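*Asks:* Dropping the sequence and predicted coords here.
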Amino acid sequence: MTKKTFKISGMHCAGCVRKIELALTKTTGVHAASVNFATESALVEFDEQIVSEIDLAKAVESVGYRLDVAAGETETLSIKVIGMDSPHCAMIVEGALKKLDGVKNTDVDFANQRVKIVFDSSVLSVDTVFKVITDAGYKPIKEEAGTEDLLDKEKIEREKQLSDLKRKLFVGGALSILIFFGSFPEWFSFMPKFLSNNWMLLLLTTPVQFWVGWQFYSGLKLLVKYRTADMNTLIAIGTLAAYFYSAAVTIFPDFFTAGGIMPEIYFDTSAIIIVLILLGKYFEVLMKGRASEAIKKLIGLQPKTAKILKNGKEIEVQIADVVVSDLVVVRPGERIPVDGKITEGDSEIDESMVTGESMPVHKTVGGAVIGSTINKFGTFTFRATKIGKDTVLSQIIKMVEEAQGSKAPIQRLADLVSSYFVPVVIVIAIATFVVWNFFGPVPAFNFALVNFVAVLIIACPCALGLATPMAIMVSSGSAASRGILVKDAASLEIANKINAIVLDKTGTLTEGKPQLTDIVAFEGENQREVLRLAASLEQRSEHSLAQAILHHAAHKEKVELYKLEDFKAISGKGVRGFLQIESQKIEAHFGNRALAADIGLNTAPYEDKIKKLESEGKTVMILAADKKIKGALAVADVLKKESKEAILALKKSGIDVWMLTGDNDRTARAIARQVEIENIMSEVLPDKKSEKVRELQAQGKIVAMVGDGINDAPALTQANVGIAMGEGTDIAMESANITLMRGDLMLIYETIALSKRTMRIIKQNLFWAFFYNSAFVPVAAGLLYPFFGILLNPIFAAAAMAFSSISVVLNSLRLKRAV
C-alpha cells in the first residue's frame, strides 16, 4: 500500500469533499481517501499494483474536479510570514499561493506564522512565491537559518513592525485630533477658523489616509489581482469611500450644493477609523508576542557554545559543531549543551524547564542528561548522544509548534464562517448603501455613505478567526512550561470529554522497578543481619530482585557484605552459596518455598507472615543459613507517592479509573486496594491491551490510556487520547497524543483541568465573536433606525472592531495562569 497526498483543484465548498472521497473510495485498489477542503488536497492510500495515479486523476475528473499528478522537480519551501497572525490572514496567503501554476500543496500555520509550500520548481520560482506573499501585504522570511537565527530575524521584524506602527500612530493621532477639532467648529469655538476649512481638512487627512493607512491597501491589491478579500479590503473600501466623497465635496462644491442642501464631509471619520484600527493592531501585535512566549523561552534556553575534550584538551566550540560521541565538559552554573550520558563525575541538575519538576535531580555516571538544563553543583563529563533537532528540547519545541499550528474540531465552524464572511459583508454593505440611497430620509446619500462605511468597518473576521487558535496557542505553551506536551489541538479538545482512564500499572502507577519493602527476622535474628546475609548471597546475581536488595543494602543501610564462595543460581527457585562469617564458612540459601522444601526446611510456622506480605502484592523470598530459616525479605514494584492523590482527584472529577496489568488477580487487587481503584483488568497480555481499551469504547466511553512502555503503544493509539509518561520509551511517546515530561500522575488531572479551561475560554471567545458580528453588523446597516432612530457612527464601529480582537486575545491570555 502507498500513501500519497495530491492537490485537488475546483473545490468551492465543504460539500465537494464528500463527492471526491466517494469517487476515490469506489475506485478499485483504493483502500482509503481523506480530502481536506482547507488545503485543497487529498490523502489517498492505494495499491500501486492495481491502480495508478492517472486512474485516480480520472476518477476525480469524472465528478468535475482535478487531481494533480506530480511532474517535474518537486521542491518544499518553508517560509516565516511576518504579519500573518490570524486564520483569515492565513486563508488570504493560502488563496494567493494556490493561484500560482506549479503549486502542489500548501500548509499554512498562522499560529507560528509559517507557510510550507510544495511546488514544481520547473514551473515556479522561489522569487515568485515571495512576491505573491509580499503583494498580499505580508513579509516573507525564508527558513534556512537555525532556530536561534530565525528567532532573531523574527524579533527584528516584529520590533520593526511595532516601531513603524508607533510612528504612524503618533503622526496619525496628532493629525486626527486636529481634523476632529476642525470638523466640529460649533463644539470647539476656541480653535482657529482656518482649521475648519475643507481644503485644510483635506490636506491634514491625506497623509493619514495614504501614509498612516497604507498597509490596508494590500486588501485592494488582493481584490483586483487575486479576486479575494480580507479585513484590509473592508477597511480600505470603507475609509476610501468616506475620503473620496469628502474630497469631491471639497473640490466640486457647486455640484453637491445644486439641490440646495449643504453636503457633509467625513474626513474625521476616515482619519479616526484608520488611527483606531492601527491602535488595535498595535496592542494585538504586543499581546500576541506574549501569547507565544512559551516557545520563545524554550528556544532562548539553548546554549550557543560547548566545551568538548579533543586529544585530552578542553576546547570551546559552537553548539552546531558538536557531534554525536563527543565528550563534553560542564561546570557548575552552566547549561548542558546537548543530550548525553555522564561518563565521569556527578551533579545536581535543574530540569524544571523540561519536566516542570522544581527540585534538582541527582545524576551519576551512566545517568542521562538533557540539553539546555542547568548544572547546579558538580563538574562532570558526558558523551553526546543527541544533537541539533534530535535533542529532547528540540523535540519539545517541534511538538509545541505543531500543537499550536494544528486545528481543533471546534475551529472548523469558525473557519467556514470566516471564509464566507468578508464577501458577505461587502454584499451587505452594498445592499445597505442601495437601500438607504433610494429609500432613506433626506439627505439620503449621506445616510447611505455613513452606513455603508459603518458596515464595512464594524465587521471583524479576525475576532472570529482568533477565537480558537489563540486559546490553543496559549494553552499548549502554558502546558509545556508545566511538563505537559500536547501533540495536537484535537487532543486538547477531546481531553475535556474523557470519562474513563486506563492506567497501566508498571511504570505508571508504580515506580517501574522493584524495591525492598519489608525485612522480617525469625528465630531471634535482627533485621540488619538478615539483610546482610541476603545481600551477601545476591552479590553475584543479576536478577532484578537481587539488584533491589543490593541497592537497599548499599545505599540505605550501608551494610558490609560477607565474602561469597561457590555461588550457584538455582533456576526458578533462588540462589545458594557459602558465606565467610568470621572464621566459619556457612552454607546459605535464599529463594522461594520450593527451595526451602528442597533442603528439607518447613516454612509452616512462618506462613502467616509470608502470606500477609504476598496478599499485599509483594514477592517474598525466604532466607536460610546453616539449615535454619533466619528470615524473609519482600520485594515489590512500589506505588508512586502521588498515585493515590491523583486517582482520588480523577474520581472526584467524575472519571472512571481502571488499572491494567499483566499480574495475577490477587496481586493486582492488592495494588489497586492501596490506591482505591475498584476497576481492575488483570492478567492482560501485552497484545490484548488495545482490546481492553476498545471494550470500554464500545460501552460509549471516551477513553484516555496512560502508559510508558513499548507494549503500551497499540493501546495508546487505540484510545481517544493516549498519554505517555516521559520517563518511558520513545515509541510510547510517538504513539501518544499527550506526553508528560515527568512521572507525576497529578499531571493527568492537570491536563484534563487545562483542557476544560481551554474549551471554556474557546466557547466564550466564539460566543462573543459570533454575537459581536451578528449583532452589530445589522445595527451598522441601520436596522434599528426605523424603530428607535439609532445609527452607528463609523468611528465607534472602528473602536468596537479593534476592541473585539483585543478582547479575544486578552481572554485567551487568562490561560497562562495556573490551573
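*Replies:* The structure has been received and is ready for your questions.

*Asks:* From here on, just use CA atoms for contacts and neighbour counts.
*Replies:* OK.

*Asks:* Pull up the distance across stretch 183-190, start to finish.
*Replies:* Terminal residues of stretch 183-190 are spaced 13 Å apart (CA to CA, to the nearest Å).

*Asks:* Name the residues of stretch 661-679 that are buried.
*Replies:* For stretch 661-679, a neighbour-count test (16 or more other CA atoms under 10 Å) marks 661, 662, 663, 667, 668, 669, 671, 672, 675, 677 as buried.

*Asks:* Please compare the first structure with the one that follows:
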Amino acid sequence: MKHIYKITGMTCMGCRANMERMLNDIDEIKQAEVDLDKAEAVIEFDNHLSITELQDKLKKAGSHYQIHLNDKEALKYHKEKEKSKKDFKGNGVYYCPMFCEGDKTYDKPGDCPVCGMDLIEQPSSSKSVTYTCPMHSEIETDEPGNCPVCGMDLVPKQTKETSENTTYKKLLKKFKIALAFTFPIFLIAMADMIPENPLLKIMPLKYWNWVQFVFSLPVVFYAAWMFFERAWRSVRTWNLNMFTLIGIGAGAAWTFSVIALIFPGLFPGQFKTEEGTVHLYFEAATVILTLVLLGQLLEAKAHSKTNSAIKELMKLAPNSAVRIVDGQEQVISIDHIKKGDILKLKPGDKVPVDGELKKGNAYIDESAITGEPIPVEKKPGDKVSSGTINGNTSFLMEAEKVGSETLLSQIIKMVNNASRSRAPIQNMADKISAYFVPAVVFIAIITFIVWKFFGPEPSWVYAFVNAIAVLIIACPCALGLATPMSIMVGVGKGASSGILIKNAEALERMNKIDTLVIDKTGTVTFGRPSVEKVVSLSGLNEDEILSFIASINNNSEHPIGKATVEYAKNKGIKLQVIENFQAVAGKGVTGYMEGKNVGLGNEKLLKQYHINYPDEVRNEVLKYQNKGKTVSLFFIEKEIAGFVVIWDAIKETSIEAIKKLKEAGMEVIMLTGDNKNTARAVAEKLQLSGFKAECLPQDKLKEVEVLQNNGKKVAMAGDGINDAPALAKANVGIAMGTGTDVAIESADITLIKGDLKGIVKAKNLSNSVVKNIKQNLFFALLYNTIGVPVAAGILFPFFGLLLSPMIAALAMSFSSVSVISNALRLRSIRLD
C-alpha cells in the first residue's frame, strides 16, 4: 500500500533528489518518489513505519527536511496502528471471580479453566497516559512531544478500556443477537396456544418448525456457543460446574429438536402433535440460553462494582504533575517523576507521589486514604501522600517515593491481594460444590426415570422436560460466589475507610476477637512525644545534659529519641559525637562519648549496667510518672547525671474507641515498655480492662500466648519494631499506619490513620462481612434445596404444579446476580 506524506524544507531539485535518496535508503521502504512542486513523497513500504519511526530514521540519516502525514488514508492507518497498541491497557493480571484455584492469576483475559467464568482484570495502580494532539484527535502516542501532522504540543489524554467493559460489551452484543433470534422462535411456539393458530394460515406447522431451527442457529452456534465450549471443557477436565448443567440441559433440548425435525418417524405417538409433527423444544433451548446470557451480562455489570473501591483509589492519582527545573515549570507524566524531583502543587491539585513538603503551608484532604473528612494542616518538613488533595494554597514538595513505592500503590496492591485470598468459611462451600454437579445430574436421571414410569401421559415428554428443568435450575455458581464476592466488596469498603486488610482470613478472624491488646506510644497516644522538662542532677547545666541526651538519641528511631533531638535543635544546642551506639530493646540506648560510657533509658537499663539509683531521684521521677508522663534517665559511667520528662498526649479518639470496644464485650489490655506508674495513670484514664508495664518484646509475645492458652481470641495493636513478634503471634495483628514498616509487615490489618477508632471500624466491618457471607451461603443453599426438587416435580402430586425449563433458566440466572447484589450492600454500611 502506498502512502502520501507532506514534506517541508525542500527548495530545489537537489533537495528533492537528496530527500528521495534518503527515503529509499531506509530498509523498510520498498520505493519512494518525491515531488518538489507538490512538496509530497509517495512511499511504498515493505514493513510499515509509524510517522514517529520514519521521522527518527530520517533524522539519523542527517535530514533537515520535515515529513508529516498528509492524506486521510495515512492518518487512518496511523490511528489504527497506534490504537492497536492501546486499545487495551490493562495490567496483564486476571483472576477468576470464584477463586477456583485460590489466588492464582492469569496473564491474559479469557475463561477460568476450572469453572469457565469470565476472568476479571485486577485493577492496577499504574497510570497509563496517552498523549494526543488538540487539533488531530486521531494522533495518539505514549510519550509527550509534537504532533506529526501540525507540530502542536501533544497533551495527556486518559484512555483505558477495562476488561470488565470489554466483557460486558461482548456479552451485550451477543445478548442482543440472541434476543433478536429467540423472540421470533418464542412467538412461533407460543402461537400454538392461541385458538385457531393464525400462523398455520400462512404455512403448515412443519415449515414453521424449520423456521425455528434456522433462527436457533445464531443463538446456539454464536451467541451462546461459549457455554457449550465451557461445558465440554468442564467434562474433559472433570471440573464440573454450572456450564456443565447448562450444556447438558440446553444441548439435549436442541439436539432432541433437530433429530425430531429431521427424523420424526423415530419417535412414538405421545411425542407428536395433532399434525403429526414431533413436539420441538427450540424455544426452550434458545430461551434458556438467552436467559443464561442475560444472567452473565448482569453478573458482568455487577462484577464491575465489586472492586469499585479500588477503582476509586486509582482515580486519586493524577495523570500528570508540575515539575520545577531551574525555576521553570514543566508538565510531565506521573510515570516520569523521579525521586528528588521538586513538584509544585496548585490549589485543588492531587498529590502525585509520596514526599515531603518543602516550601509553603497547606491543608490536605486525606479523606480518601484515611476515611477522615477533616483536612490536615501541613507545614515544611511534613509528609504528604499520593492520592490526597491540596486545599486552596500552593506549595512545593520533594518526591520521595514514586511508582509502586507510594502509599496509594501499596494500598491498591494490598487490597488486590486481599480480594483474591480465601476465607476459611469458603471451605464449606467448596466441599459442597465438589459433589453438587454430579448430584444434580443423578437427580435429573432419577427424575427422568420416575416420570417415565410413574408419570401421566405423555410420560416421555414429562420425563424429558422435567429432567432438563432440574439441570437448568441448579446453580453451583451461587455457592461459589457467596464468599469471594463479600470478601472483595468488604476489603474494598475497608480500604476506602482507612482499613487495609492483608487477607480474607484475617477479616473473618476479626469477627471472633474477644480480647484486644494494645501498645501505648503511637497507639493509645499520638506517638509524637514532646519534651516537657530536662533536669540536671550533676554539676552540668540543663543545656549540657540536653546536649548529651539529644546526641545519644540522634541515632535512635524511637519517637522519644526524635522528640529530644528536635527539642535540642530548636534551642540551638550543639550535638556531640557518639561512638559504639547501641539500642537495647525495651530498655534504652547506650554509647561512648569522650571516652566515657553513657546511656539513656528506663530502670531496667540502669539495673543492667549497675547504675546507682538514689531514692531521692526515684521519688522525684515518681511524681512525673504518676501524672502519666515518661521519664528517661541519663547516666555517665555509674552515676545518674539527669533525666528528661516526656509527655505524649493521649488521643481523644483512643478514649472513645476503647469505650465502644468494651461496650461490645471486648477486653482491652495495654502492654507497654513504660514504667508501672506511667502505665497505671494512662490505664486509669482510659478505664482499661488491665495493663502490664515494663514489657520487653518477648514479654509482649509471652503475654499474647498466655491469653491464647486461656481460650482468648486475641488481636494485638501496635506500631513499633518491639511490637512485631506479638503482632505476628496474635490471632489478628493490627498495625498503626503511622508506625514502622516492620510492624506493618507483621500485621494482618493496617490502620492508615493510626487511630484506635479504626479497630472499631475493622471489628464492625468483619461482623458485617461474615454476616453477609452467611446470608449468601444460606440463600444459595436454600435456593438449590428448594429449586431442584420443585423442578423435579415434587409439587405436581399435591398442587399440579410443574416448572418450565425456561422459568428454571430465569431463576438460575438471577440466583448468582442476587448473591452479588447482596454482597454489594456492604458498600453502604456504616462502620463507626
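*Replies:* Received the coordinates, thanks. No experiment lies behind these values; they were computed from the predicted model shown.

*Asks:* Can you give me the TM-score here?
*Replies:* The pair, once superposed, lands on a TM-score of 0.71 when counted by TM-score structural alignment, normalised by the length of the first structure; 649 aligned residues with a CA RMSD of 4.2 Å.

*Asks:* so which pair among the buried residues of stretch 661-679 of the first structure is furthest apart in space?
*Replies:* Spatially, the most separated pair among these is 662 and 675, at 17.7 Å (CA to CA).

*Asks:* which one of the buried residues of stretch 661-679 of the first structure is nearest residue 246 of the first structure?
*Replies:* Looking across these and measuring by CA to CA, the closest to residue 246 of the first structure is residue 677, at 75.3 Å.

*Asks:* thinking again about what came up before, now the buried residues of stretch 661-679 of the first structure in CSV, with distance to residue 221 of the first structure and secondary structure?
*Replies:* Formatted as CSV, these follow (distance: CA to CA, whole Å; DSSP: H, G, I helix; E, B strand; the rest coil):
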residue, distance to residue 221 of the first structure, secondary structure
661, 63, coil
662, 65, coil
663, 68, coil
667, 72, helix
668, 69, helix
669, 70, helix
671, 68, helix
672, 66, helix
675, 65, coil
677, 64, coil
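
*Asks:* and the closest residue to residue 564 of the second structure other than its chain neighbours, what element?
*Replies:* Nearest residue to residue 564 of the second structure in three dimensions, chain neighbours excluded: residue 550, at 5.4 Å (CA to CA, 6 or more residues apart in numbering). Assigned by DSSP states H and E, residue 550 of the second structure falls within helix 542-553.

*Asks:* burial of residue 731 of the first structure, as a residue count?
*Replies:* If you count neighbours by other CA atoms under 10 Å, residue 731 of the first structure ends up with 15.

*Asks:* quick one on the thing from earlier: next, format the buried residues of stretch 661-679 of the first structure as CSV and append distance to residue 618 of the first structure.
*Replies:* Shown next, in CSV, are these (distance: CA to CA, whole Å):
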residue, distance to residue 618 of the first structure
661, 15
662, 15
663, 11
667, 7
668, 10
669, 12
671, 9
672, 13
675, 15
677, 18
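
*Asks:* Now do the helices in the stretch 251-400 of the first structure.
*Replies:* 253-257, 267-291, 293-300, 352-355, 392-405 (DSSP state H, counting those that start in this stretch).

*Asks:* And residue 225 of the second structure? What does it align with in the first structure?
*Replies:* Residue mapping for residue 225 of the second structure onto the first structure gives residue 214, with TM-score structural alignment as the criterion.

*Asks:* let me redo that: residue 260 of the second structure
*Replies:* With TM-score structural alignment as the criterion, residue 260 of the second structure pairs with residue 249.

*Asks:* Show where stretch 458-467 of the second structure falls in the first structure, residue numbers please.
*Replies:* Under the criterion TM-score structural alignment, stretch 458-467 of the second structure matches residues 443-452.

*Asks:* The stretch 451-600 of the second structure: helices as residue ranges?
*Replies:* 459-473, 476-496, 504-509, 542-553, 559-570.

*Asks:* Out of those, which gets nearest to residue 72 of the second structure?
*Replies:* helix 476-496 (46.5 Å).

*Asks:* counterpart of that closest one in the first structure, which residues?
*Replies:* The alignment places helix 476-496 of the second structure over residues 461-481 of the first structure (TM-score structural alignment).

*Asks:* ok, average deviation of that stretch from the second structure?
*Replies:* Using mean CA distance after the TM-score superposition for the first structure, stretch 461-481 of the first structure ends up 0.4 Å from its aligned counterpart in the second structure, as a mean over the superposed pairs.

*Asks:* what's the spacing between the residue nearest to the match of residue 260 of the second structure when sequence neighbours are not counted and residue 244 of the first structure?
*Replies:* Among residues not flanking residue 249 of the first structure along the chain, residue 256 sits closest, at 6.5 Å (CA to CA, 6+ apart). Counting by CA to CA, the gap from residue 256 of the first structure to residue 244 of the first structure is 13 Å.

*Asks:* Ok, residue 722 of the first structure next?
*Replies:* Relative to residue 244 of the first structure, and taking CA to CA, residue 722 of the first structure is found at 59 Å.

*Asks:* Between those two, tell me which one has more neighbours.
*Replies:* Of the pair residue 722 of the first structure and residue 244, residue 722 is the one with more neighbours under other CA under 10 Å, namely 29 against 16.

*Asks:* May I ask which helix or strand encompasses that one?
*Replies:* strand 721-725.

*Asks:* The helix or strand following that strand vs the second structure, average offset?
*Replies:* Following strand 721-725 of the first structure in sequence order, the next helix or strand is helix 730-735 (DSSP H and E). When the second structure is overlaid, helix 730-735 of the first structure sits 0.4 Å from its aligned residues on average, using mean CA distance after the TM-score superposition for the first structure.

*Asks:* for helix 730-735 of the first structure, packing partners?
*Replies:* helix 713-718, strand 721-725 (3 or more CA pairs under 8 Å, 6 or more residues apart in numbering; DSSP states H and E).

*Asks:* Which among the ones you listed is found nearest to residue 362 of the first structure?
*Replies:* Using CA to CA, the nearest of those to residue 362 of the first structure is strand 721-725, at 19.8 Å.

*Asks:* against the second structure, where does that closest one fall?
*Replies:* Residue span in the second structure matched to strand 721-725 of the first structure, by TM-score structural alignment: 732-736.

*Asks:* hmm, who's touching the matching stretch?
*Replies:* The contact list for stretch 732-736 of the second structure, computed with CA atoms under 8 Å, 6 or more residues apart in numbering, reads 506, 509-510, 522-523, 714-719, 726-727, 743-744, 746-755.
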